[in-house]
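# Coordinates only, no sequence provided:
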């Protein structure tokens, strides 16, 4: 078990071969045995998937950006199927900072907005707080940033 309190700051980028599955709008959105995990103090890992593992035809780029002091500027995507839309459900870094250049063009998704996310067959619990995209599994223990029971971390 990993304690997220022991994760580094600045965050670490860690390659993983765990089986990642993402389901959205009743469809398999992503499936891969190759991912990159961002591990940052008090955050459960955030999972990034290569574009070839994602059903790109279900993604639509949308206006708006956010800035991460470690990774740079993120752009957002909606997940769209027929008339259904999950707004700003995922994001990517097209030109990340040098320390995170491996993330360029890879996608991450908010587990709270998906039908389900799985890591090696275990259903993921979304990180608390609407802004965060961490994946909580039995492999990590908190407290987690965003948890209202730990206002010192919000």
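Right, received. Where do you want to start? The structure presented is a predicted model; accordingly, all values stated were derived computationally and were not measured.

# alpha carbons only for contacts and neighbour counts from here, please
OK.

# give me the number of residues near residue 102?
Neighbours of residue 102 under the rule other C-alpha atoms under 10 Å: 16.

# Just confirm it is within a strand.
No. Using DSSP: H, G, I helix; E, B strand; the rest coil, the secondary structure at residue 102 is helix, not a strand.

# Structure two is appended below for comparative analysis:
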């Protein structure tokens, strides 16, 4: 619980990066029961990169939220949620803490499911309302190399532009030199794109793990990248129309 204690101290002394209200209906499921259902959740940016949902104390069903430990000044406390025979202690609640007063933070993975309106939340945080994902077909040639070995070459691509991040290039499966790729058991979840699967790359006796990913069933906003493969730009050499991209 030390990380939650540290976060509580940081947020009550330094404050969050930003806090905003949202009219979205937000629900949390634990043990087969909705432990909260609210249209008064707050977006809280604990840092500059993406927000979390913080839930008003008044939104919780009676008896599901319980205090298990408090700070000396009683500005925040550690809690637990219990419902349907399941319990999580990944809970941080605030009392008199400025913009976070009477709000509760629950680790996303600690619940069975989060729902924004009727859409299930994917990944470890909600979508940032100021972030946009744009998928655009492009015939610019993309060539991927590692130590001079060509792993892929394609002029039938989809470029994915995501606010504040570098472009990602999604290539057709037929553009791969498959002899260098081996399937990985890794999966991850993105709020904007869905569940990703991965490949490792093996070149000249060197293995680069999880350097290629793809989405079998992406979200609607990222539908154009379905089945296409994307290399982690920072770990390979990427050439766009023959010009090497900076890592």
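Thanks, I have it. A quick note: this is a predicted structure, and the numbers were derived from the prediction, not measured.

# any idea how far residue 164 of structure 2 is from the equivalent of residue 9 of structure 1 over in structure 2?
Taking TM-score structural alignment, the alignment pairs residue 9 of structure 1 with residue 131 from structure 2. Separation of residue 131 of structure 2 from residue 164 of structure 2 (C-alpha to C-alpha, to the nearest Å): 8 Å.

# repeat for residue 150 of structure 2
Relative to residue 164 of structure 2, residue 150 of structure 2 is positioned 29 Å away (C-alpha to C-alpha).

# quick one: which of these two has more around it?
For residue 150 of structure 2 versus residue 164, neighbours defined as other C-alpha under 10 Å are more numerous around residue 150 (15 against 9).

# The more buried one: which element?
Using DSSP states H and E, residue 150 of structure 2 falls within strand 149-154.

# After that strand, which helix or strand is next?
The helix or strand immediately downstream of strand 149-154 of structure 2 is strand 157-162, counting by DSSP H and E.

# what's the average distance of that following strand to structure 1?
After superposition onto structure 1, strand 157-162 of structure 2 lies on average 0.8 Å away from the residues it aligns with, using mean C-alpha distance after the TM-score superposition for structure 1.

# Now do that strand: which range of structure 1 does it align onto?
Aligned by TM-score structural alignment, strand 157-162 of structure 2 falls on residues 35-40 of structure 1.

# Check stretch 220-229 of structure 2 too.
Aligned using TM-score structural alignment, stretch 220-229 of structure 2 spans residues 98-107 in structure 1.

# in that stretch, what counts as buried?
By neighbour count on 16 or more other C-alpha atoms under 10 Å, the buried set for stretch 98-107 of structure 1 is 100, 102-107.

# again, but for stretch 71-82 of structure 1
Result for stretch 71-82 of structure 1 [16+ other C-alpha under 10 Å]: buried residues 71-80.

# which other residues reach it?
Contact partners of stretch 71-82 of structure 1, identified using C-alpha atoms under 8 Å, 6 or more residues apart in numbering, comprise 24-25, 58-68, 85-97, 99-100.

# among those residues, which ones are buried?
24-25, 58-59, 85-86, 88-97, 100.

# can you tell me which of these are in strands?
Of those, the ones assigned to strands by DSSP state E are 24, 59, 85-86, 88-92.

# Same list (those) but as a markdown table, adding distance to residue 140 of structure 1.
Output for those, formatted as a markdown table (distance: C-alpha to C-alpha, whole Å):
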| residue | distance to residue 140 of structure 1 |
| --- | --- |
| 24 | 24 |
| 59 | 29 |
| 85 | 31 |
| 86 | 27 |
| 88 | 26 |
| 89 | 23 |
| 90 | 22 |
| 91 | 23 |
| 92 | 24 |
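
# Fine by me, thanks again.
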